[in-house]
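S.K.: Give me a model of this one.
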Amino acid sequence: MKLTDIFKVSEKTFSFEFYPPRDEIAAVDFGLNIGQLIKLSPSFVSVTYGAGGSTQSRTFDLVDYLKNRVGLNTVAHYTCVGSTRSRTLEDLKTLRKLGLQNFMLLRGDPEVGSKYGFIPCYDGFANATELITFAREFIDDCCIGGGAYPEVHPESPSAEIDMRNLKKKVDAGCDFLITQFFFDNKRYFDFVSRARKAGIKCRIIPGIIPLTKYSQLERFVNLSRASVPPAFLEQLESNRYNPEAVYKAGMDFAIRQCRDLLMLGAPGLHFYTLNKSRATVEIYQTLMVR
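M.R.: Next up is the predicted model:
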C-alpha cells in the first residue's frame, strides 16, 4: 500500500527506521529487536541505504524480507551518492519488482573518507530534487518521501535558501517529508509553519531519536545540528557518569516530547530506532496507555 493511501485514512502514523545489519552477529541482535517492534504494528517501516550504495544488497534483502515475508508497509531509502542515472533506474526497477511502491529519495551523505564533501558522480544527480524528478519520469505508481531539516540543512547558507530548496523538492514530486531528529518541539512547529507559508502542503512527519546514553549526545548533535534544551542538557551533564540516570532522563524527555508533538497536531512520529527496540517500545507503550 502506498503511504499516501495510508495518510488518507490515518490522521497520525507511527513508524520505525532500520538499517541493514552489518554482520551475522548484528543480524541476530537485529532479529531479536525487530521482533519486539513488529508487535507494535507500525504504520510503516523504512530501511536506510549506505553511503555510495555500500549496503545496497543488504538493503534490498531487508526490504524484501520486511515487505514480502513479514508483511509490513515498507519504504526503501535510495540516495544519489555514487549512482549514475542508468544504475538508479535499474535499482528502482528492481525494488518495484519486489513490490515496493514507497521510496525515500535522498541526496545522501558523502562517501566515507571524502575530503571535498558531496560530489555528484558522472551522469548522476546533484541533489535529491534531481533524483525525485528522475524517479517521477520513469517509475510509475509510486509514493516518494524526502528529508527535511527543522533547524536548517547543515550545508545550507540560510533558512530561507533551505526552504526554497525544500519547496523545489516537493514540487518535483515529493508526497511526504520526514524530518531529521530534533529535541526542541518549537523548532519543528516553526518549521512546519514556514513550510506552509512557502506553499508546501504535504505531510511533514517529525523524526524522533531517544537519547539514552551520554555518549550519544555529542554524536547526535553534530550529526543533526539539533539544539538541546538547556534544562535537558544540564540533566544529562550532571548525570554523565550515571548510565541509569541518563537513560531515565532521556526516556522521560522523549516521552514528553512525543506526547506534546501529538497533542499539538503533529501527524505522527517516525522513530530512528538504531536497530534497538527497548526505548522505542517503552515510549510507544507509554503513549498508547495515556
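S.K.: C-alpha only now, for contacts and for neighbours.
M.R.: OK.
S.K.: residues in contact with Lys167?
M.R.: Contacts here follow CA atoms under 8 Å, 6 or more residues apart in numbering; on that basis Lys167 touches Ala195, Ala198, Gly199, Ile200.
S.K.: As a check, name the ranges of all strands in the chain.
M.R.: For the chain, applying DSSP state E gives strands covering 13-18, 44-47, 74-79, 102-106, 143-148, 176-181, 203-208, 268-272.
S.K.: Distance check, Arg58 against Gln257.
M.R.: Per CA to CA, to the nearest Å, Arg58 is found 33 Å from Gln257.
S.K.: ignore the last one, Ser83
M.R.: According to CA to CA, Ser83 and Gln257 sit 37 Å apart.
S.K.: Those two: who's more crowded?
M.R.: Ser83 (21 against 17; other CA atoms under 10 Å).
S.K.: The more buried one is in contact with Gly124, isn't it?
M.R.: Yes: using CA atoms under 8 Å, Ser83 makes contact with Gly124 at a distance of 5.8 Å.
S.K.: need the contact list for the spatially closest residue to His153 that is not a sequence neighbour.
M.R.: Among residues not flanking His153 along the chain, Asp162 sits closest, at 6.6 Å (CA to CA, 6 or more residues apart in numbering). Asp162 makes contacts with Val152, His153, Ser156, as judged by CA under 8 Å, 6+ apart.
S.K.: Out of these, which is nearest to Phe183?
M.R.: Nearest to Phe183, judged by CA to CA, of the contacts of Asp162 is Val152 at 13.9 Å.
S.K.: Measure how buried the residue lying closest to the closest one once chain neighbours are set aside is and give me the count.
M.R.: Leaving aside its chain neighbours, Val152 sits nearest to Ala159 (5.6 Å; criterion: CA to CA, 6+ apart). If you count neighbours by other CA under 10 Å, Ala159 ends up with 16.
S.K.: Relative to Tyr149, how far out is Ala159?
M.R.: 10 Å.
S.K.: run this one through as well so I can compare:
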Amino acid sequence: MRVTEYFEKAKGDTLVSFEVLPPLKGGSMQAIFDALDPLMEFKPPFIDVTYHREEFIYKRRASGYYEKTAIRKRPGTVGICAAIMHRYGVDAVPHLLCGGFTKQDTENALIDLAFLDVQNVLALRGDARKFEGKFIPEPEGHHYASELVEQITDMNKGKYLDELVNGDEATKTNFCIGVAGYPEKHFEAPNLEIDLRYVKKKIEAGADYIVTQMFFDNQKYFDYVDACRAAGINVPIVPGLKPLTKLYQLTSIPRLFHVDLPEDLVKAVTKAKDAEGRRRAGIEWCIAQSKELKERGVPCLHYYTMGDSSTIHQIASAVH
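M.R.: Purely as a prediction, here's the structure:
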C-alpha cells in the first residue's frame, strides 16, 4: 500500500514508523531483525531503509601513484527491503539518492523495486562525499532531488530512458514518492523562503509527502508546516524525530545535521550526573515532543533509530 493511503486510512490518527540503517560491510541481516523485532509491537505500517553511497580513501603506493580503496560499503537496500517485507508483512520505503547513481542506475533500481512490489520510495539528493567541498553528481546523474522525482514520476507514467520501450505497452510503476523537508532550512539554502521553492518544485514534479529532518523544538515544525501551506504545499508533512542521548551529541548534531538545540534540553543533558541520566533526559524530551505532536494530529511520528532501537522502544512505549 502507498504511504499516503496509510495516512488516509488512519483518518486522523497518528501512525508510527521507523527508519533503519543497512548493516555495515560484513554485517548480517540478523542485525536489522534484532533491531526491528521489539519495535513491531507498535504496528508500523512502513519502515524506511536508508542508503549510503560508497566512501573511498586514496592510499599512496611506493610507486607514487594513489590507489582508490573502498572503506565504507553497505549491502543492497533493495534486498534489505525485500527481507523486511517478507519477515514482517509491512511495506518498506527504500531511500534513493542522486549521489552515486546515474539515471540508468536509478531506473534499474526502480525496476527491481517494482518487481518486488515495493510501492514507496524516498527521493533524496544525498550529501557530498567527505573529500568534496560540495555535492557533485555522477556523470549522467541527477543534480537535484526534483530531477530524481521527475524520473520516478515518468516511470509511473510508463516513460523509460530508452525511448524504444515507451508507449502503450510500457509497464507503469506505482511509486508513492516521499521527499525531505527542513524545518530549519537546508544548510545550503540562503533562507527558508528559497528552500521552500525547492520543496515546492519537488512536489510539482510528483512528490506525494514530506518527511522532515530531525528537530528538537516543535514550534519550528509547526512554523514550517504553516510556511509550506502558505507557499501552496499541501501534501502530508511527517515529523522526523531522534532523541539526543549522549553528551557529545550536543556538538555533533548541530554540526552534522545543522539543527538548533533548545536551551532547556542542553541544560537538562549537561546537568545530568552520569551517562544514564543524560540518556534519560534526552528520552524524556523526545517523549514530550512526540506527545505534543500527536495531540496536534500529525499524520505519523517517524523515528530515526540510528541503530539504537532500545531507546526508540522506550519512547514509543510512552507515547503509543
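S.K.: After superposition, what's the TM-score, could you say?
M.R.: For these two chains in superposition, a TM-score of 0.93 is obtained (TM-score structural alignment, normalised by the length of structure 1); 286 aligned residues with a CA RMSD of 1.7 Å.
S.K.: Quick one: the helices in the stretch 151-290 of structure 1, in order.
M.R.: Secondary structure of the stretch 151-290 of structure 1 (DSSP state H, counting those that start in this stretch): helices at 159-171, 185-197, 214-224, 230-238, 243-263, 278-289.
S.K.: Let's have the ones you listed in a markdown table, adding distance to Leu37 of structure 1.
M.R.: Putting these into a markdown table (distance: least, CA to CA, whole Å) gives the following:
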| stretch | distance to Leu37 of structure 1 |
| --- | --- |
| helix 159-171 | 30 |
| helix 185-197 | 25 |
| helix 214-224 | 22 |
| helix 230-238 | 27 |
| helix 243-263 | 17 |
| helix 278-289 | 7 |
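S.K.: how about the counterpart of His77 of structure 1 in structure 2, what does it touch?
M.R.: Here His77 of structure 1 is matched to His95 in structure 2, going by TM-score structural alignment. Going by CA under 8 Å, 6+ apart, His95 of structure 2 touches Asp48, Val49, Thr50, Tyr51, Thr77, Val121, Leu122, Ala123, Leu124.
S.K.: Kindly recompute the last result at 7 Å.
M.R.: Residues in contact with His95 of structure 2 (CA atoms under 7 Å, 6 or more residues apart in numbering) are Val49, Thr50, Tyr51, Val121, Leu122, Ala123.
S.K.: ok, now how distant is the aligned residue in structure 1 for the second one from Asn275 of structure 1?
M.R.: What it means is Thr50 of structure 2. Aligned by TM-score structural alignment, Thr50 of structure 2 pairs with Thr48 of structure 1. Applying CA to CA, the value for Thr48 of structure 1 to Asn275 of structure 1 is 11 Å.
S.K.: Need the overlap of contacts for those two.
M.R.: Phe18, Tyr19.
S.K.: Once you drop chain neighbours, what's closest to the match of His77 of structure 1?
M.R.: Leu122 is the one closest to His95 of structure 2 (CA to CA, 6+ apart), at 4.7 Å.
S.K.: Tell me if I'm right that that neighbour and Phe175 touch.
M.R.: No: with contacts counted by CA atoms under 7 Å, Leu122 of structure 2 stays clear of Phe175, the gap being 9.7 Å.
S.K.: any idea what Pro23 of structure 2 aligns with in structure 1?
M.R.: Match for Pro23 of structure 2 (TM-score structural alignment): Pro21.
S.K.: Please list all residues in contact with that match.
M.R.: Ala27, Phe30.
S.K.: Quick check: the aligned residue for Ala207 of structure 2 in structure 1?
M.R.: With TM-score structural alignment as the criterion, Ala207 of structure 2 matches Cys174.
S.K.: OK, contacts around that match?
M.R.: So Cys174 of structure 1 contacts Ile144, Gly145, Gly146 (CA under 7 Å, 6+ apart).
S.K.: May I see those residues arranged in JSON lines, with neighbour count and distance to Leu223 of structure 1 as well?
M.R.: JSON lines is the format used below for the contacts of Cys174 of structure 1 (neighbours: other CA atoms under 10 Å; distance: CA to CA, whole Å):
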{"residue": "Ile144", "neighbour count": "25", "distance to Leu223 of structure 1": "24"}
{"residue": "Gly145", "neighbour count": "27", "distance to Leu223 of structure 1": "21"}
{"residue": "Gly146", "neighbour count": "24", "distance to Leu223 of structure 1": "18"}
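S.K.: ok, so of these, who is nearest Ile209 of structure 1?
M.R.: Gly146 (17.9 Å).
S.K.: Which residue, neighbours along the chain excluded, lies closest to the closest one?
M.R.: Of all residues not flanking Gly146 of structure 1 in the chain, Leu177 sits nearest, at 4.9 Å (CA to CA, 6+ apart).
S.K.: ok, that neighbour touching Ile200?
M.R.: No: using CA under 7 Å, Leu177 of structure 1 is not in contact with Ile200; the gap is 10.0 Å.
S.K.: Thr48 of structure 1 touches Phe18, doesn't it?
M.R.: Yes: applying CA under 7 Å as the test, Thr48 of structure 1 and Phe18 come out as touching, 6.4 Å apart.
S.K.: on that earlier part again, could you check how far the alignment partner in structure 2 of the residue nearest to His153 of structure 1 is from Asn108 of structure 2?
M.R.: Under the alignment by TM-score structural alignment, Asp162 of structure 1 pairs with Asp195 in structure 2. Distance, Asp195 of structure 2 to Asn108 of structure 2, using CA to CA: 30 Å.
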